[in-house]
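**Student:** Sequence and predicted structure are below.
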Amino acid sequence: MKIYDLIGIGFGPSNIALAIALEEKKQNGYPVESFYIEKQPSFAWHANMMLDNVHMQVSFLKDLATMRNPSSRYTFINYLHEKNRLQDFINLKTFFPSRHEFNDYLAWAAAHFDHCCTYGEEVIEVLPEKLGDDISLLRVRSRDSA
């Protein structure tokens, strides 16, 4: 049995942003060991909403990291840079990326945390473990979601 400081149920944008924030805190001497359990077999964000020519309705600046840490390596701008797409995106003259590109950004960020996320697992219960009258930890049980 492995004990983590935090277990996230699901690995969508909120928990990816949390994983990023915790990683950046860890680099600054605040170690939190986290793990994430995702029911889907692989990363997917609104897979049924990936229509052609559909764009986000919020600015790319509201990505996984910019508002909290503009110098984060996990910003949408850095994603574009690493994918050699920054110049092309700038030339679009828009603050609203396509849903396909934003999905690719989210998958890119999620892939950085493959070491602490399991896919294809369904959480079936969360049970308190007591030490006397106090809850000392929570036991999370999951199973293969297939």
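**Tutor:** That came in fine, so what should we check first?
**Student:** switch to C-alpha atoms for all contacts and neighbour counts from now on
**Tutor:** Noted.
**Student:** and Ser145, how many neighbours?
**Tutor:** By other CA atoms under 10 Å, the residues close to Ser145 number 14.
**Student:** Pretty sure it sits against Glu121.
**Tutor:** Yes. Using CA atoms under 8 Å, Ser145 is in contact with Glu121, at 4.9 Å.
**Student:** Quick one: end-to-end distance for stretch 44-63.
**Tutor:** Criterion CA to CA, to the nearest Å; first-to-last residue distance in stretch 44-63 is 16 Å.
**Student:** List the buried residues of it.
**Tutor:** 45, 55, 60, 63 (16 or more other CA atoms under 10 Å).
**Student:** so which of those comes closest to Asn28?
**Tutor:** Asp63 (21.7 Å; CA to CA).
**Student:** Please identify the helix or strand for that closest one.
**Tutor:** Using DSSP states H and E, Asp63 sits within no helix or strand.
**Student:** Next one for the comparison:
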Amino acid sequence: ASPIVHDLIGVGFGPSNLALAIALQERGRIQGELDVLFLDKQATYSWHGNTLSTQSELQISFLKDLVTLRNPTSPYSFVNYLKHHGRLVDFINLGTFYPCRMEYNDYLRWVAGQFTAQSRYGEEVQFIEPVLHSQQVEALRVISRGSDGQQ
């Protein structure tokens, strides 16, 4: 079987690659979509895993979410997440720019859930190797192992 060729493969699907997925989707509406795939070794989306405590606050403003500084009108903003979950008024009434980490984790999970077609969980990248053609790197071969052991 011949390998599947993607325009971009992201290793991990944390906040940086989530922001990249959004930017590529928004770019794709104008310039044409790319075939992207994000691989994450975790079984499901989780930011900082079990290290989140119930009330600890984020130490950066919610305005530094995945999109607002780049595109304040993006539907992937933290404010839009709050609106969709009926929490906007409650959050505004807190009078803080710093959401709790649990809620921010839920925001990130909400965004990641909108990219299920472009992401695979339980998939650990084993190797990344150059594919050479005339001594030039033509592509990268990404070899990963799924939770089923399949490479």
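**Tutor:** Happy to help now that I have it. Note that the coordinates shown come from a computational prediction; the quantities given were computed from them, not determined experimentally.
**Student:** Provide the TM-score value for the superposition.
**Tutor:** Laid over one another, the chains give 0.96 as their TM-score (TM-score structural alignment, normalised by the length of the first structure), with 146 aligned residues with a CA RMSD of 1.1 Å.
**Student:** Tell me who's in contact with the residue most central in space within the second structure.
**Tutor:** Nearest to the geometric centre of the second structure sits Leu18, at 2.1 Å (CA atoms, centre = their mean). Taking CA atoms under 8 Å, 6 or more residues apart in numbering, we find Leu18 of the second structure in contact with 66, 111-112.
**Student:** if we go to 10 Å?
**Tutor:** Leu18 of the second structure makes contact with 10, 12, 24, 38, 66-67, 108-109, 111-112, 115, 119, according to CA atoms under 10 Å, 6 or more residues apart in numbering.
**Student:** Narrow those to those in strands?
**Tutor:** 10, 38, 119 (DSSP state E).
**Student:** how close does the residue at the greatest distance from the centre of the first structure get to Asp5 of the first structure?
**Tutor:** In the first structure, the residue that sits farthest from the middle, by CA atoms, centre = their mean, is Gly132; the gap is 35.5 Å. Note on Gly132 of the first structure: its distance to Asp5 of the first structure, by CA to CA, is 20 Å.
**Student:** Which positions in stretch 84-91 of the first structure come out as buried?
**Tutor:** Neighbour counts over stretch 84-91 of the first structure (16+ other CA under 10 Å) mark Phe89 as buried.
**Student:** What span of the second structure is it aligned with?
**Tutor:** Stretch 84-91 of the first structure corresponds to residues 86-93 in the second structure, going by TM-score structural alignment.
**Student:** Kindly report the same for stretch 116-123 of the first structure.
**Tutor:** On the second structure, the counterpart of stretch 116-123 of the first structure by TM-score structural alignment is residues 118-125.
**Student:** Buried by neighbour count: which residues of the matching stretch qualify?
**Tutor:** Neighbour-count burial for stretch 118-125 of the second structure [16+ other CA under 10 Å]: 119-125.
**Student:** That stretch: end-to-end distance?
**Tutor:** So stretch 118-125 of the second structure: terminal residues 16 Å apart, CA to CA.
**Student:** Check stretch 89-102 of the second structure too.
**Tutor:** 18 Å.
**Student:** average offset between the longest helix along the first structure and the second structure?
**Tutor:** In the first structure, assigned by DSSP state H, the helix with the most residues is helix 13-27. For helix 13-27 of the first structure, the mean distance to aligned residues of the second structure following superposition is 0.4 Å (mean CA distance after the TM-score superposition for the first structure).
**Student:** which stretches of the first structure form strands?
**Tutor:** Going by DSSP E, the first structure shows strands at 6-9, 34-38, 117-119, 121-131, 134-144.
**Student:** Present those strands as a markdown table; the columns should include distance to Gln27 of the first structure.
**Tutor:** Formatted as a markdown table, the strands of the first structure follow (distance: least, CA to CA, whole Å):
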| stretch | distance to Gln27 of the first structure |
| --- | --- |
| strand 6-9 | 17 |
| strand 34-38 | 14 |
| strand 117-119 | 19 |
| strand 121-131 | 29 |
| strand 134-144 | 25 |
